[in-house]
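# Next input, structure requested:
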Amino acid sequence: MKMAPLAYWLHAFFHEWLAEQRNCSRHTILSYRDTWRLYLRFVAARRHCPVSSIKLDELTADEVLAFLKHIESEQHTSIGTRNCRLAALHSFYRFIADREPLAAMQCAAVLHIPAKRGPITEPAYLDIEEVEAILRQPDRSTPEGQRDYALLAFLYNTGARIQEALSLCPCNIRLAAPEQVKLCGKGNKMRICPIWPETAALLAALLERNPRPENEPLFVNRYGFPLSAAGVRYKLAQYVRTATNEAPSLRGKRVHPHTFRHTVGVQLVASGVDVTVIRSWFGHVSLNTTNHYARANIETKRRALEQMDQSTRPRSPPRWRRNPNLLDWLDSL
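This is a model prediction of the structure:
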């Protein structure tokens, strides 16, 4: 009894399992697709054969480990990206293990490859002055500048992920009080997010200048096609470069669209908003994700320190320790 070809299993995994049975988002499917493109090309190069001739039983745990080492050492991907690639491969091998008994041991070996532990970094965020400097850069007298200003202001108002913002359609915008938008987050989960009247006015002006169908994305390029996340990152990098003249502290920061999300989260925590409210606002599954913002804000920590009982603080150093001449004399003895 022979195993079915690899092409059969990949087709069943992507079309029947991910798309139909799991109803995964398009972004998840594309991420898994990119992983398999890289993986199959890597295996084909190692075996000096075309991708079409690779068999399922050749995709062993050794090949997976070699692939992970390759993308880390030669492509210089981060540990987080490495773990995302491994998660995509694990999903496929778990799918195979439930359906093909002949590949059970092979799949078990791959599924035992653990995710790699990496450094836990606090989310990078912007100060208010830095946000204001960036928002002053788009030329709002032009259609492109008006669009960019509205998009950046929307990100700062809502803390939305970049793809959530770029997928926003007019049908999901409420411009009348109470102003709000409906965002589609990870796993196709919908949530309501309030917006300021000023942000609603920006969106209304954008729709007035460039009307869009109710179910079509609001933010488009000059040709009427939806903006891409890569395009937004490119434009934002330009604005950050010019904004460093007004806010020199930006030179030491890597600013990308997700930085606005971190900034909103940190500022909400600093304003005393309960983390459970922030979790609902941001669409987090786990409260642990939201707690990162509480750990990142140094001002919140400073205010907590100042609330400690005064009597528990260290006293001033003795007078003789503050007299450098006396210390020098004692050292000379």
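# alpha carbons only for contacts and neighbour counts from here, please
OK.
# Now for the most centrally placed residue in the chain: which residues touch it?
By C-alpha atoms, centre = their mean, the mean C-alpha position of the chain lies nearest to His258, the distance being 5.6 Å. By C-alpha atoms under 8 Å, 6 or more residues apart in numbering, the contact set of His258 is 161-162.
# now the other sequence, so there's something to compare against:
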Amino acid sequence: METEIKLFISYLHNTKRMSGNTVVSYERDLKKMMLYFQEVHQMTRVQDITETSLNSYMLYLEKNHFAASTVSRSVASMRAFFQYLYQEHLIENNPADHLHPPKVEKKMPEILSVEEVDLLLRQPSDRTPKGLRDRAMLELLYATGIRVSELIHLEMSDVNLAMGYINCRDTDSERVIPFGSQAKKALQQYMHTVRDGFLKGQESEVLFTNCSGKPMSRQGFWKVLKHYAQTAGIEKDITPHTLRHSFAAHLIQNGADLKSVQEMLGHSDISTTQMYLNMNVYKIRDVYTKAHPRK
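As a prediction, the model looks like this:
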């Protein structure tokens, strides 16, 4: 079974060109499945796994109180894995054909109000190199709605200050996203006055670095965000994705069309972007209920 998992992971890397994080998730899910079958059922061959076997594994996950979202992700991994094995004629029948994930209740993401975003973005000091860097990161994240992984992988050549846009690349596509005057001002101050000080003579194309001149990490940015949320007194559970959600929700609340927001966010399916429109509907309904005299 281990050999087939390695073949599948290689296929995701080299043929499907999936992102590193996605491939790691698939591999982790499948190794957990393999361990279950080896230890509980003494199964070592993928050819011995049946639909009943997979259902027993799902039942095991649920009995051990794994979250519905975790079980759903495991189902997606197993379906993709066994479909690959079937296409490659490594198994005669696909045992995952009728495997269905549990229903996952979709929670509305936490978003900040415009006032909370403004308060957060005013926290970094404009008198220290670190403060100027942090403000540039936060301003750009909120101005463009890019993912944190995209933010920390931006290079100097991806930023067009004169025209006010960035080139954001992932494994499948490239998108051009505009940014406004506040983000432009913050980027100019960071790029022209303090970035070289972080590099200390080193050569690097990475836009945002840590204090040692190395590329900023996700964990490093997480600490930056948590620190400023605390100093701002914001009690909401802020994650690096919160500014992305807030960016999209605020655009739609102010009349932006779904298609444009979809393109800026890089969503492949507009139904994902639809969530932010639904959030706006709920907000309007709440305002109506509280304010209309004949509610």
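# coming back round to it: counterpart of the residue nearest to the centre of structure 1 over in structure 2?
In structure 2, the residue matched to His258 of structure 1 (TM-score structural alignment) is His241.
# likewise Ala296 of structure 1?
Under TM-score structural alignment, Ala296 of structure 1 pairs with Met279 in structure 2.
# The residue nearest to the centre of structure 1 is in what secondary structure piece?
Assessed by DSSP states H and E, His258 of structure 1 sits inside helix 257-270.
# again, but for Met34 of structure 2
helix 20-40.
# Then Ala176 of structure 1?
Per DSSP H and E, there is no helix or strand for Ala176 of structure 1.
# returning to that earlier point: on average, how far is the helix holding Met34 of structure 2 from the matching bit in structure 1?
Once the two models are superposed, helix 20-40 of structure 2 sits on average 3.0 Å from its counterpart in structure 1 (mean C-alpha distance after the TM-score superposition for structure 1).
# Can you name every helix or strand that that helix contacts?
helix 2-14, helix 68-87 (3 or more C-alpha pairs under 8 Å, 6 or more residues apart in numbering; DSSP states H and E).
# And the strands in structure 2, which stretches?
Using DSSP state E, the strands of structure 2 run over residues 159-160, 165-169, 174-178.
# Give me the packing partners of the first one, helices and strands only.
Yep, that's strand 159-160 of structure 2 we're talking about. By 3+ C-alpha pairs under 8 Å, 6+ apart, strand 159-160 of structure 2 packs against strand 165-169.
# so the strand it packs on versus strand 174-178, what angle?
160 degrees (axes from the mean of the first three to the mean of the last three C-alpha atoms, to 10 degrees).
# which residues of structure 1 does strand 165-169 of structure 2 align to?
So strand 165-169 of structure 2 sits over residues 180-184 in structure 1, by TM-score structural alignment.
# Return the distance of that stretch from the chain's centre.
18 Å (C-alpha atoms, centre = their mean, to the nearest Å).
# cool, and stretch 137-144 of structure 2?
The answer for stretch 137-144 of structure 2 is 15 Å, by C-alpha atoms, centre = their mean.
# mean deviation (superposed) between that stretch and structure 1, please.
Looks like 1.0 Å for stretch 137-144 of structure 2 (mean C-alpha distance after the TM-score superposition for structure 1).
# what does that stretch correspond to over in structure 1?
Under the criterion TM-score structural alignment, stretch 137-144 of structure 2 matches residues 151-158.
# Quick one: the helices in the stretch 101-250 of structure 1, in order.
104-111, 128-135, 143-158, 162-166, 197-209, 229-243 (DSSP state H, counting those that start in this stretch).
# Pipe those into JSON lines and attach distance to Asn221 of structure 1 and mean neighbour count per row.
Output for the helices of the stretch 101-250 of structure 1, formatted as JSON lines (distance: least, C-alpha to C-alpha, whole Å; neighbours: other C-alpha atoms under 10 Å):
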{"stretch": "helix 104-111", "distance to Asn221 of structure 1": "43", "mean neighbour count": "17"}
{"stretch": "helix 128-135", "distance to Asn221 of structure 1": "19", "mean neighbour count": "17"}
{"stretch": "helix 143-158", "distance to Asn221 of structure 1": "8", "mean neighbour count": "20"}
{"stretch": "helix 162-166", "distance to Asn221 of structure 1": "11", "mean neighbour count": "19"}
{"stretch": "helix 197-209", "distance to Asn221 of structure 1": "12", "mean neighbour count": "17"}
{"stretch": "helix 229-243", "distance to Asn221 of structure 1": "9", "mean neighbour count": "16"}
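# Many thanks, we can stop here.
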